[in-house]
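Visitor: Can you look at this prediction? I've put the sequence above it.
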Amino acid sequence: MQTALTFLNQLKDNNTREWFQEHKYEYEQSRSVFIQLVKEILAAMAPFEPELSELDAKSCVFRIYRDVRFSKDKSPYKTHYGAWIANANKSLVWPGYYIHIQPGESFLAGGLWMPPAEQLKKIRQEIDYNGHKLHEIVNNTTFQNFFKDFSEEEKLKTAPKGYPSDHPDIEWLKLKSFTVSCRIKDAELSKKTFKDTCIEVFQAIKPLNDFLKTSIE
C-alpha cells in the first residue's frame, strides 16, 4: 500500500484539478493497488461471509472526487481511499465492513452507520429484548482486542421515546449509529500481513453485524 500512501500524501499538498490531471497515471496505479487489496480481502472473507463472494472489488471502492456543492472546502479530491463491503442488494443500509486508507489516519471499521428511522427502531427493540446477546459480543476478548466502544456520533442526550432513562442499556439505546473502528498505523499498511490483519478485524466485527442483521431483517 506504499504506492497509495505516497500518492495520497502528494495529493494532500496539491489538491487541484491541474495537478491531478498531470499525475493521472500515478492515481490510476495507486487506485489499482487499493482495488487489488479489496479483491484479496473479499476472497479471504468468503468462508465466513459467503453472501459477499459475488461482490466486485471496484464496486466497493468509493470515488475519489468530492461533491463540493454544499461544502466550504472546495478541494476537488478526497485525500483517502475508502471501500464499503456489504451485501450488494442492501448497499449502505445494511451492516458491512469499511476500509479507510489515509496517511496517518487509516482505520478499519464495520457495523451500520446512521440507519433509517425504521431500522433504528428495530435495532433498539432488539437491544431492549436481547441486550444480553450484544453484551456477549462486545465483552468477547477478540472483540475487545480491536475495539473500545461504539461510535457516539449524533448520540441522543436523553432516552429515546418509549424507553425509560434507567434502562440497563440506555447508553446503547441513545445511539444513532452502531459502528466500531480501530486505527491502523502507516507501517502496518505496507506489511505483507496487512490483508490478514483486515480479516482478523472483520471476523471480530461479524458477530456485531449478524446481531444487526437479525434486528432489521
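Guide: Cool, the structure landed. Keep in mind that what you see is a predicted model, and the values were worked out from it rather than measured. Residues are numbered from 1 along each chain as shown.
Visitor: Please count neighbours and contacts with C-alpha atoms only from this point.
Guide: Noted.
Visitor: how about the residue most central in space within the chain, what does it touch?
Guide: The residue lying closest to the centre of the chain (CA atoms, centre = their mean) is Tyr98, at 2.7 Å. Going by CA atoms under 8 Å, 6 or more residues apart in numbering, Tyr98 touches Gly82, Ala83, Trp84, Ile85, Leu108, Ala109, Gly110.
Visitor: Turn the residues you listed into JSON lines, including distance to Leu173.
Guide: JSON lines is the format used below for those (distance: CA to CA, whole Å):
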{"residue": "Gly82", "distance to Leu173": "29"}
{"residue": "Ala83", "distance to Leu173": "28"}
{"residue": "Trp84", "distance to Leu173": "25"}
{"residue": "Ile85", "distance to Leu173": "26"}
{"residue": "Leu108", "distance to Leu173": "24"}
{"residue": "Ala109", "distance to Leu173": "20"}
{"residue": "Gly110", "distance to Leu173": "18"}
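Visitor: Any idea how far apart the tips of stretch 105-120 sit?
Guide: 29 Å (CA to CA, to the nearest Å).
Visitor: If we go by neighbour counts, what in it is buried?
Guide: Buried residues in stretch 105-120, counted by 16 or more other CA atoms under 10 Å: Ser106, Phe107, Leu108, Ala109, Gly110, Gly111, Leu112, Trp113, Met114, Pro115, Gln119, Leu120.
Visitor: what's it in contact with?
Guide: For stretch 105-120, contacts defined as CA under 8 Å, 6+ apart pick out 93-101, 176-186, 198, 201-202, 205, 208-209, 212, 215-216.
Visitor: ok, structure two:
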Amino acid sequence: MGFTGFPDEAFVFYEGLEADNSKTYFTRHKHLYEDAVRAPMLALTDELADEFGTAQLFRPYRDVRFAKDKSPYKTHQGAFIDLMPGIGLYVEVSAAGLFIAGGIYTQAADQVARYRAAVDEDLSGKPLQSIVAELTAAGYTLEGDRLKTRPRGVPEDHPRIELLRHRSLYAGLRLEPEPWVHTEEVRGRVRESWRAYGPLVAWLCTHVRGSELPRR
C-alpha cells in the first residue's frame, strides 16, 4: 500500500496515550499504533527515500533508566534520515500534528567547537547567516539548544552572536492536524520542507561533520 496520509486514528491514539501513558493503554491500542501510525510513516519515508535517503523509525519506548519521568512510551512517532551522525532530516507525527525538521540535534564537544569556529569565520559564517535568513523568511522556525549568554570569549557585538549561542541548530515547521494530513498532501509538504533544509544540512555536514571523539 502506498502512502495516503495519516488517518484520524493516529491522532486519537496519541491523544489517548498522553492521557494514559501506560502499558495497559498501549497494549490495548497497539493495533492503532501499528496500522495508523507506524505503517503510514514507513510508507511515507519509503516513498521519499529515492531523493533523501533511507529513514530510521524510532522505537515507541522511552529510555527511562536515568529519567525522572518514568512514562514508558513516547507521545510521538519520529523518523530520521541520518546523513552524518546527528545531522539529517526528521519528520514526526503526534497528537499536535506534524513536525518537519532538518539540521543537527545533538552535538559533542568537538562538533560544538567546529560549529562555533565556522560561524565565527566570515567565509563560512556569512553563508550560514544567509541560509538561516532565507529559511525564516520562508516561514520556518530556527530551533535548537542555546546558551542564555554568549559563549566565552565572543564579543557582544559579534554580527552572528545569535547563531554562536546555539549548541544545536535545526529548522522546523509545525503543522496542526487539519484535514489535509489524512491525504497524500503530507508527502508533498515533507518533500518541500526537506528540500528547503538542504542548504542548512549541507553546511552542517561540511563544517561540523560527525563527532571524532571516542565513544564512551
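Guide: Here it is on my side, so go on. Bear in mind that the values here come from a model prediction, so they are computed numbers and not experimental data.
Visitor: Trace the residue nearest to the centre of structure 1 over to structure 2, please.
Guide: Here Tyr98 of structure 1 is matched to Tyr90 in structure 2, going by TM-score structural alignment.
Visitor: can you tell me the helix or strand for its match?
Guide: Here Tyr90 of structure 2, judged by DSSP states H and E, is contained in strand 87-94.
Visitor: The lengthiest helix in structure 2 vs structure 1, average distance?
Guide: Using DSSP state H, we find that the single longest helix of structure 2 is helix 185-207. Taking mean CA distance after the TM-score superposition for structure 1, the mean distance separating helix 185-207 of structure 2 from the aligned residues in structure 1 is 0.7 Å.
Visitor: Structure 1: matching residues for that helix?
Guide: Taking TM-score structural alignment, helix 185-207 of structure 2 hits residues 193-215 over in structure 1.
Visitor: Could you list the buried residues of the matching stretch?
Guide: 194-195, 197-199, 201-209, 211-213, 215.
Visitor: counterpart of Arg165 of structure 2 in structure 1?
Guide: Residue pairing (TM-score structural alignment): Arg165 of structure 2 is matched to Lys174 of structure 1.
Visitor: Wait, that match touches Gly162, no?
Guide: No: assessed by CA atoms under 8 Å, Lys174 of structure 1 is found out of contact with Gly162, at 11.6 Å.
Visitor: Have a look at these two and say which one is more surrounded.
Guide: Taking neighbours as other CA atoms under 10 Å, Lys174 of structure 1 and Gly162 compare with Lys174 leading, 20 against 7.
Visitor: shouldn't Pro199 of structure 2 be in contact with Ile131?
Guide: Yes: taking contacts as CA under 8 Å, Pro199 of structure 2 lies within contact range of Ile131: 6.7 Å.
Visitor: Quick check: neighbours shared by the two?
Guide: With contacts taken as CA under 8 Å, 6+ apart, Pro199 of structure 2 and Ile131 have no neighbour in common.
Visitor: Number of residues surrounding the residue nearest to Arg114 of structure 2 when sequence neighbours are not counted?
Guide: The shortest distance from Arg114 of structure 2 to any residue other than its chain neighbours is 5.4 Å, reached at Val208 (CA to CA, 6 or more residues apart in numbering). Neighbour count of Val208 of structure 2, defined by other CA under 10 Å: 22.
Visitor: got the contact list for Val208 of structure 2?
Guide: Counted by CA under 8 Å, 6+ apart, Val208 of structure 2 has contacts Gln111, Val112, Arg114, Tyr115.
Visitor: Serialize those to TSV and add fields for secondary structure and distance to Ser124 of structure 2.
Guide: Formatted as TSV, the contacts of Val208 of structure 2 follow (DSSP: H, G, I helix; E, B strand; the rest coil; distance: CA to CA, whole Å):
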residue	secondary structure	distance to Ser124 of structure 2
Gln111	helix	15
Val112	helix	15
Arg114	helix	11
Tyr115	helix	10
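Visitor: Against Gln111 of structure 2, how distant is the residue nearest to Arg114 of structure 2?
Guide: For Val208 of structure 2 relative to Gln111 of structure 2 (CA to CA), the value is 5 Å.
Visitor: What of Leu163 of structure 2?
Guide: Relative to Gln111 of structure 2, and taking CA to CA, Leu163 of structure 2 is found at 14 Å.
Visitor: Under a three-state scheme, what state does Leu42 of structure 1 occupy?
Guide: Recorded secondary structure, Leu42 of structure 1: helix (DSSP: H, G, I helix; E, B strand; the rest coil).
Visitor: isn't Lys74 of structure 2 right up against Tyr61?
Guide: Yes: in this structure, Lys74 of structure 2 is within contact of Tyr61 by CA under 8 Å, at 5.9 Å.
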